[in-house]
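Q: here is a sequence with its predicted model. Questions after.
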Amino acid sequence: MDILPGGRTPGLRNKKKMAYIEISTEPQKDRNSKKGESPIILFKKKNELALHLDNLKIILSNSNATVIRCRGSMGYLCCFCEQQYSDPGDLKQHNLHHEDIFESNYIKNQTMPTFLIKLDITNLCCNICSKRIIELDDLLHHLKDEHEIQYNMGLNSHIVPFRFGSDKLRCVVCKHIFNNFKVLLEHMNLHFRNYICEICDSGFVNKRISQMHGYRHKIGVFNCSYCGKEFNNKIKQRAHERAVHICLNKRSRCGYCGDRFSDYTKKHEHEVREHGAKPVVVTCYACEKIFDNQRSLSVHIKTFHLMER
C-alpha cells in the first residue's frame, strides 16, 4: 500500500471524520500472519476529538495552565470534585492535589459536538524552561520551536483561554471588560468562530451552541407542553416551560443550600445574608459607576449611555 506524506493512505473511507492517520511507533504482528513472515504494520486512527485532547494534554503537561469546569454561584468549579473557589488562583492550587485530569469524568465524557475547554492562563509560563508567555498560541509555538514538542496544527481550537490577573473580567483577545463570567464566555463565541450561522453570520465555539442558536431562526407555532401558551420559536417555549412550570418561576438556585428564588438579585441577597457570600460589585465600563447587581447596571447603561449614542 502506498503511503502519502504524514502517514496518510489514499482512498481510505470511514463513516467517522478522520483528521489524520499515523503509523504506530511500535508495529504489531497481525494475528493471522504465519511465523517467519514479515509483520504487517497496523494503523492507529485518531478522530477529531482525540486530536483536540492531544493538544490539551500538551498544554497542561508543559505549562501551569488550569482547566476550569464552569463558573457556579459560589465560584469556579473543580473538574474532579464539587469544590468551588471564588478566586481562580485558589482553584489552581487545589488542582495540584488531584491526579491526571484525563482520568476525570469531565474529560472522559467529552464529545466533539459539545467540546469546549475553559482554560485559565493567568501568569502562563513554560514548565520546561520557566519562560513567561502571554498568549496560549505563543506557548504552542514556543513548545514546538524551542523544545521540539509537536502538536496537531490545522484544528479549529475549542480551547478557550481566560486570564484572571485582576478584579476585572477582561477578554484575552479584545480586552473588553465584563462583569459576569457567563456573559464573557458567550462573548468568546465572537473570537472562536468554528461554526457559522448561515442566516446571521454569528460564530460559535462548538456545534451544540450553534445548533441551539439555530432554533432562534426557526419561526413557527410552538405550544407550551403544560399550559398550551403559544410562542413563535422553540427557545422561547423552552424558557417559558422551565421558568413557569418546571422551576415555578424560581429559576435562580442558591449554591449553598439549594433554595430557589425568582431572580438572581434575590438569590444573591440570600447568599450574602444567610451564607456570608461576598456582595456583588459591578462597574459600568463607560463611566465606572458602581452597582450591587447586574440588573441595575443594565438599566443604567440603557438609560444613560445607549441613549447618548
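A: Received, thanks.

Q: can we go C-alpha only for contacts and neighbour counts from here?
A: Will do.

Q: what's the local residue count around residue 245?
A: Residues lying near residue 245 (other Cα atoms under 10 Å) number 15.

Q: gap between the nearest residue to it once chain neighbours are set aside and residue 239?
A: Ranked by Cα to Cα, 6 or more residues apart in numbering and with sequence neighbours excluded, the top spatial neighbour of residue 245 is residue 226, at 7.2 Å. To residue 239, residue 226 is 13 Å away according to Cα to Cα, to the nearest Å.

Q: same question for residue 47.
A: Residue 47 is 35 Å from residue 239, by Cα to Cα.

Q: ok, residue 263 next?
A: 14 Å.

Q: same deal with residue 85?
A: Distance, residue 85 to residue 239, using Cα to Cα: 29 Å.

Q: more neighbours, those two?
A: Using other Cα under 10 Å as the criterion, residue 85 and residue 239 rank with residue 85 on top: 17 against 13.

Q: okay, one more to line up with it:
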Amino acid sequence: MVCVYCGESYDDPAEFRAHNDQEHKEFKAGIALYHLRDLDSDVKVDCTDLQCRLCFNRYENLDHLAKHLSTDHEININFNYDLGVLPFKINKDSYLCFLCKGKFPNMRFLSRHTNTHFQKYTCEFCGNSYASSTALNGHIRNTCSRKSQLPFCRKCKKPFNSVKERMNHLMASKICCQHVCNVCNDRFPTWNIKQNHMKERHDKPGKSYPCPDCSAVFHRKDKFRKHFVLTHTDSHYSCGQCDEKFASELNLKKHLLLHSGDKRFICDVCDKSFLRKSGLTQHKWIHSEVKKHSCNLCDKHFNQRVCWKAHMRSRHPELCDF
C-alpha cells in the first residue's frame, strides 16, 4: 500500500493507517485525488476504521457517515448522486468485501470484485458492464470481441481470422507485443512466455503465489485462485449430481455435459462423437498427416498435444513443468 501524499509504502495495512493518522492529519483533495484518470471514476477508500474527521465518531457504513456530515456538521452533500466511493476493509492477509463479505486471496482480486458492485456503464455490443466510462471505452476499443467478431492486434488494430493468426502476427511483429523484459527489453506475445524467458535467460525466479490462509504455494496464478476458491471460500459452483466443485460457472457447465451424455459434435471422417467442440477439434488431428507436436530429444512426432504430453511424462519426466 502506497501513501498518495509522500509515496511511503507499507505491507501492513494497520501501519499504513497509523502513518496517515500521524503524518497526514489534514485531508488534501488535490493531492489525494490527483491519480484519478477521469471525473467519473470512483475513489478507492479504506473504510476499516470509518470515522468522522471533525468529531471522531465512528460509523459502520458510508451512508451513515455522509448523513452525519450533512446533518450534524452542515456539509453540503448532494444525495441525488452516488457518493463515488469504492469502500474497502483491509487487514493483513485478509481481504473481505466491505459490502457482501466475500473472501478473496489478494488485493487485486478484491479490487476487481468490488468494482462489480458499482458497474454503471454497459457495452451495447456484448453486455459486459464497467464502473467507469473510461473502462467501458477501453473495453470497446481493445477487447470487445462482439464488436468486430474478429480477433485483432491491440497495438496496430489489424484484424485476423483466428486467434492463431493473431499469435503468428505477434511472433513476427515484436513491436506489437505488450509484454517487455525489463532486463534486455525483448518483447513477448504473452505474460507466460515472458516469465519463461526471465527464468531461462536471466536466471530470474518465477513469481510465486502463497496462499494467505494455509501454507500452500503456487507458481501459477490460475491454480492459486482455484485452490483458494475451492478450499477457503463458499464462492465455488457445485454439481447437483455429484460431489465435484468448480471455481467458475463455465467449468461447471462443461462438467454437466458429462452427466447429460449429449454428444452433438461428430467427426465427418470416422463418425466418432464428442461432448464438446474442443474434443472434436483435438480428435481431428488424428486424421491429419501433419504432426505439429515434436519431442526435441528423441525426434518423435505426435498428432495431438495430449500424446506429446504423455510421451514427455513417461520418457522425460525431469523436463515436465505442466
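A: Thanks, I have the structure now. A quick note: this is a predicted structure, and the numbers were derived from the prediction, not measured.

Q: ok but the residue nearest to residue 245 of the first structure is inside a helix, no?
A: No - counting by DSSP: H, G, I helix; E, B strand; the rest coil, residue 226 of the first structure is not part of a helix but coil.

Q: report how many residues lie close to it.
A: By other Cα under 10 Å, 11 other residues sit near residue 226 of the first structure.

Q: surely it and residue 243 touch.
A: No - taking contacts as Cα atoms under 8 Å, residue 226 of the first structure lies outside contact range of residue 243: 11.9 Å.

Q: where exactly do the helices run in the stretch 51-200 of the second structure?
A: With helices called from DSSP state H, counting those that start in this stretch, the stretch 51-200 of the second structure shows them at 62-72, 107-116, 133-142, 145-148, 163-172, 191-201.

Q: possible to save the ones you listed as CSV with distance to residue 260 of the second structure and mean neighbour count?
A: As requested, these are arranged in CSV below (distance: least, Cα to Cα, whole Å; neighbours: other Cα atoms under 10 Å):
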stretch, distance to residue 260 of the second structure, mean neighbour count
helix 62-72, 48, 15
helix 107-116, 32, 15
helix 133-142, 36, 16
helix 145-148, 29, 14
helix 163-172, 30, 15
helix 191-201, 35, 14
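
Q: list just the one of those that sits closest to residue 2 of the second structure.
A: Taking Cα to Cα, helix 107-116 is the member of the helices of the stretch 51-200 of the second structure nearest to residue 2 of the second structure, at 13.0 Å.

Q: quick one: residues in contact with that closest one.
A: 86-87, 95-97, 103-104, 130-131 (Cα atoms under 8 Å, 6 or more residues apart in numbering).

Q: which stretches of the stretch 1-150 of the first structure form helices?
A: Secondary structure of the stretch 1-150 of the first structure (DSSP H, counting those that start in this stretch): helices located at 48-61, 88-95, 105-108, 136-147.

Q: report the angle between the last one and helix 48-61.
A: Pointing back at helix 136-147 of the first structure there. Here the directions of helix 136-147 of the first structure and helix 48-61 differ by 70 degrees (axes from the mean of the first three to the mean of the last three Cα atoms, to 10 degrees).

Q: quick one: helix 136-147 of the first structure aligns where in the second structure?
A: Under TM-score structural alignment, the match for helix 136-147 of the first structure in the second structure covers residues 62-73.

Q: got it, and the first one?
A: In the comparison with the second structure, helix 48-61 of the first structure aligns to no range at all (TM-score structural alignment).

Q: now find how far off-centre the match of helix 136-147 of the first structure is within its chain.
A: 35 Å (Cα atoms, centre = their mean, to the nearest Å).

Q: now stretch 23-43 of the second structure
A: Taking Cα atoms, centre = their mean, the mean C-alpha location of stretch 23-43 of the second structure is offset from the chain mean by 25 Å.
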